[in-house]
Structures are given as structure tokens and as C-alpha cells.
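S.K.: Pasting the sequence and the predicted coordinates here, then a few questions.
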Amino acid sequence: MTENLAFQARCLARGAASATLATQAGGQPFASLVTPAAAADFSPLLLLSSLSEHTRQLRAEPRCALLFTGAPEGANPQTAPRVTLTGIAAEVPAEAVPGLKARWLARHPYAALYADFGDFALWRVSLGGALLVGGFARASRIRLAELLPDPAAVAAIGAAAADIIGHVNADHADAVAAIATGLLGGAPGDWRMVAVDVDGADLAAGEPSGEPSGEAVCRLAFRAPVTDAGQVRTELVWAAREGRLRLS
């Protein structure tokens, strides 16, 4: 049961385009909108400007929390699933920035227009735990050891990711389009896979002009965490079949 809750929490956070970041200064709480992405090991990544209030506060007090919210079941906002992640934020070391920034930009391609500005830096949150609320009066605390994905599976998918993405985009563009438009509700476009991890895959489509600021992104959550490339293939085959059925 806990493993299933952890998977739900990860899928919710990985699929969110934005979140609320909670910081504090001198005991005064502060909340702001941020655009996170999750690293392969589920660590939240944030591209933050040094000019922002929350960045100055994190430098003084790195303890923070992130709230990710899904869609409500009806008119009552309390029916929305949500997860709060707590942890400690720190700037990403220079040697790790290129790979993690590419991961972040896969979720937020429009930000390529400003991601290299001098006042922006990539931050990573080392997680401490989570609180998952599945809807009204359905709350569950998840310990860190239960929340994080299996490290061996993370390593296996990470090693295979480039080959998976290259093969899917070169040989199965029609399947990617079926998943994006039929299963996930995206608009018609030049869809491609841009990232894959143990919990799902990120798909993106650009404007006809090819401008990154025009790209749309959607998230395919797998039905369960995967441990190897073969299981990724199984999930993609299922998702493409479902997408085509819904388009027919």
C-alpha cells in the first residue's frame, strides 16, 4: 500500500507544471510560484533567479517545502489530489548543472529563452519526506525511504534513456503522437519523447516555427514503476494502443 502511495505522490509531482514553494525569513513564512522538474531520482529541480525573494530566503535558510496540486474531482477544491514535499535546497554544483538543466528544460522548454541568464541558477531539493492527500480527508505521510524510487531501477533506466528516446523518436513517431493526442489530450503537433524515468516519460511538441517558447509538454505516467528498458517498452506499447483507440 505504501509503495502505491509513493508512486502516486511521485507521479503527481513529476507531472505538475508548477508548484508552491514555501520558504521563511526570520520565522515569517513566505509562499511563491515556481516551476519545478524532477530529477531521475525524484529530487525536485528549481531554476531560480538571485533577484527573487525566495532565493534570498533559501540562501539564509535552506529548509523548504513544495506543494504540488492536481485537478479537483468537482467544484470543491478540497477534492484535488496534492502532495507536499519537504527538504533542504542547495545550488547544484557546476559539474552537475548541464545534465540536470537539460532535464529541467525538458519539462520547461519555453525557459530556454532565459535559462542561461547570469542571475539564474539551478537548485536541487534533497527530500526529507512527503504528505500525500488523495482528496478530501485522505491524507497519508510517506517516509523518505518509501518515497524515493529504487536506486537500481533509476540507474538502469538512466543508462538506457538515450537509446530509448532515440529509438522511439526515430522509429515510432506515430506512437508518440497517438499517446500525446489520444491518451493525454495534447493538440496535434510534432510530438517527440524528451525524457524518460522509472515513473513515466515527458513528451514535447513545437510550433511549426520550431521556436522553443512555443513548445507544449505533457507527461505520460506509467501504470507502475519500471525497472528496465523492456518494461518501458511495454508501457509505451500499451499507451500507444490506448491513444489510438481513443482517436478512432
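M.R.: In hand now; what should we look at?
S.K.: hey, let's count contacts and neighbours off CA atoms from now on
M.R.: Will do.
S.K.: Please identify the buried residues of the lengthiest helix in the chain?
M.R.: For the chain, the longest helix by residue count, based on DSSP state H, is helix 151-171. Neighbour counts over helix 151-171 (16 or more other CA atoms under 10 Å) mark Ala153, Val154, Ala155, Ala156, Ile157, Gly158, Ala161, Ile164, Ile165, Val168, Asn169 as buried.
S.K.: Pick the one among those residues closest to Ala112.
M.R.: Within the buried residues of helix 151-171, proximity to Ala112 (CA to CA) peaks at Ile165, which comes in at 20.3 Å.
S.K.: now that closest one, nearest residue through space, not along the chain?
M.R.: Met193 (6.0 Å; CA to CA, 6 or more residues apart in numbering).
S.K.: swap in Gly200?
M.R.: Ala221 (4.4 Å).
S.K.: surely that neighbour meets Ala201?
M.R.: Yes: in this structure Ala221 lies within contact range of Ala201 using CA atoms under 8 Å: 6.7 Å.
S.K.: Put this next to the previous one:
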Amino acid sequence: MTERQTDPIRPTDDEARALARDLIATARHAALGVSAADTGAPMVTRIALVPGPDGVPLSLISTLSSHTGALQANPACSLLIGEPGPRGDPLTHPRLTLQARAEAADKSALKDHYLSLYPKARLYYDFSDFQLVRFTPDMALLNGGFGRAYRLSAADLAP
């Protein structure tokens, strides 16, 4: 950076931590970014999402989907959480980008928890091609709206 440029990232504070945790806690879907297993090209898809009992995001994904193969080849991924509100410029609404690692979660042990937050999944939760995935954050970037950017560690996201 030159002297004229200033770092747009604000120091992480309790308000930023709380907003990031709230985005994770209330999200019921997210955009998942992975690297395609065959080409390494970026790929994005929408997934259902719930917070785990420990606040770490969980998703039920089908082994038939291309993003599952991509995660098996390279578990490093990204989640974009947060939706524009019903009014105004979409860029003024908070969103959180998680850089994470996907790992298998205990589908049987977390069934009641997952379904309590995402009851529509009851239709397919027990299908054999679905697995529960845990997205363990490495770090996150929070955009709380114009001029409100923060870099958060995994510890900042812990409840």
C-alpha cells in the first residue's frame, strides 16, 4: 500500500464478531465455492445450511452432486452467508465469507439437531446418498455494509 491508500479492513471488534456469529446462526442456505475435481476451476452452488451445536456450519449434501466430489478431492472451500434485505442496495446488507475445510460429520448423532433447524430435510435426510458435512472455518471476511469490512479468525467465530 502507498501512503495514500488506507487499509479498508477495520479492527475486529465485539460488534463484528456478534454479527458474524448471527449470520451463521440464522443462515438456512449459503453459496458454496469449491474447486472442480476434474479441472480445478472454481465452482459455486447453493446448499442448505444450519449451525451445528457448536456454531460450526453443517450441510446435508448428496454424494451424487459434483460439489461433493470436489470436496472429497480438495476439502478447502468457501461459504458465502447472508442475503440482501427486501429493500435497498444489496451491497448494504451484511454478508460473511468463510474460508473453511469440509469434513464428514456424524449424520446419525446430529439428525434431531439438523431437522429441528431445517425440517424440510426430513424428506431426504435418511437417503443413503446424503451425508452430513461440517465446514470448519479457517478465517472469515465480514462485510457489514459499505465501509464495514472485517477479517475474523476461527476463534472470533466461536460462540
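M.R.: That came through, no problem. Just so it is clear, the structure is predicted and the values come from calculations on it, not from any experiment.
S.K.: returning to what we had before: same list, the buried residues of helix 151-171 of structure 1, but as TSV with distance to Pro44 of structure 1 please.
M.R.: Output for the buried residues of helix 151-171 of structure 1, formatted as TSV (distance: CA to CA, whole Å):
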residue	distance to Pro44 of structure 1
Ala153	18
Val154	15
Ala155	17
Ala156	20
Ile157	18
Gly158	17
Ala161	19
Ile164	23
Ile165	22
Val168	26
Asn169	26
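S.K.: Go through these and name the one nearest Leu67 of structure 1.
M.R.: Nearest to Leu67 of structure 1 out of those is Val154 (CA to CA; 23.7 Å).
S.K.: Identify the residue of structure 2 aligned to the closest one.
M.R.: In structure 2, no residue is paired with Val154 of structure 1, using TM-score structural alignment.
S.K.: Do I have it right that Val154 of structure 1 meets Ser43?
M.R.: No: applying CA under 8 Å as the test, Val154 of structure 1 and Ser43 come out as separate, 11.9 Å apart.
S.K.: how about the nearest residue to Pro44 of structure 1, chain neighbours excluded?
M.R.: Pro44 of structure 1 sits nearest to Ala38 (CA to CA, 6+ apart), 4.5 Å away.
S.K.: show me what contacts that neighbour?
M.R.: For Ala38 of structure 1, the contact set (CA atoms under 8 Å, 6 or more residues apart in numbering) comprises Ala13, Arg14, Pro44, Leu45, Arg103, Trp104.
S.K.: among those, which recur in structure 2?
M.R.: By both residues aligned by TM-score structural alignment, their matches' CA atoms under 8 Å, those still in contact after alignment to structure 2 are Ala13, Arg14, Pro44, Leu45.
S.K.: ok, those vs Arg63 of structure 1, which is closest?
M.R.: Pro44 (13.4 Å).
S.K.: can you count the residues close to that closest one?
M.R.: By other CA atoms under 10 Å, the residues close to Pro44 of structure 1 number 23.
S.K.: That one corresponds to which position in structure 2?
M.R.: Aligned by TM-score structural alignment, Pro44 of structure 1 pairs with Pro57 of structure 2.
S.K.: Return the distance of that match relative to Leu71 of structure 2.
M.R.: The spacing between Pro57 of structure 2 and Leu71 of structure 2, counted by CA to CA, to the nearest Å, is 15 Å.
S.K.: And for the lengthiest strand in structure 2, what's in contact with it?
M.R.: Determined from DSSP state E, the single longest strand within structure 2 is strand 130-143. Under the criterion CA under 8 Å, 6+ apart, residues 16, 20, 56-63, 94-107, 124, 148-154 lie in contact with strand 130-143 of structure 2.
S.K.: What is the equivalent residue in structure 1 for Leu91 of structure 2?
M.R.: Per TM-score structural alignment, Leu91 of structure 2 is aligned with Gln78.
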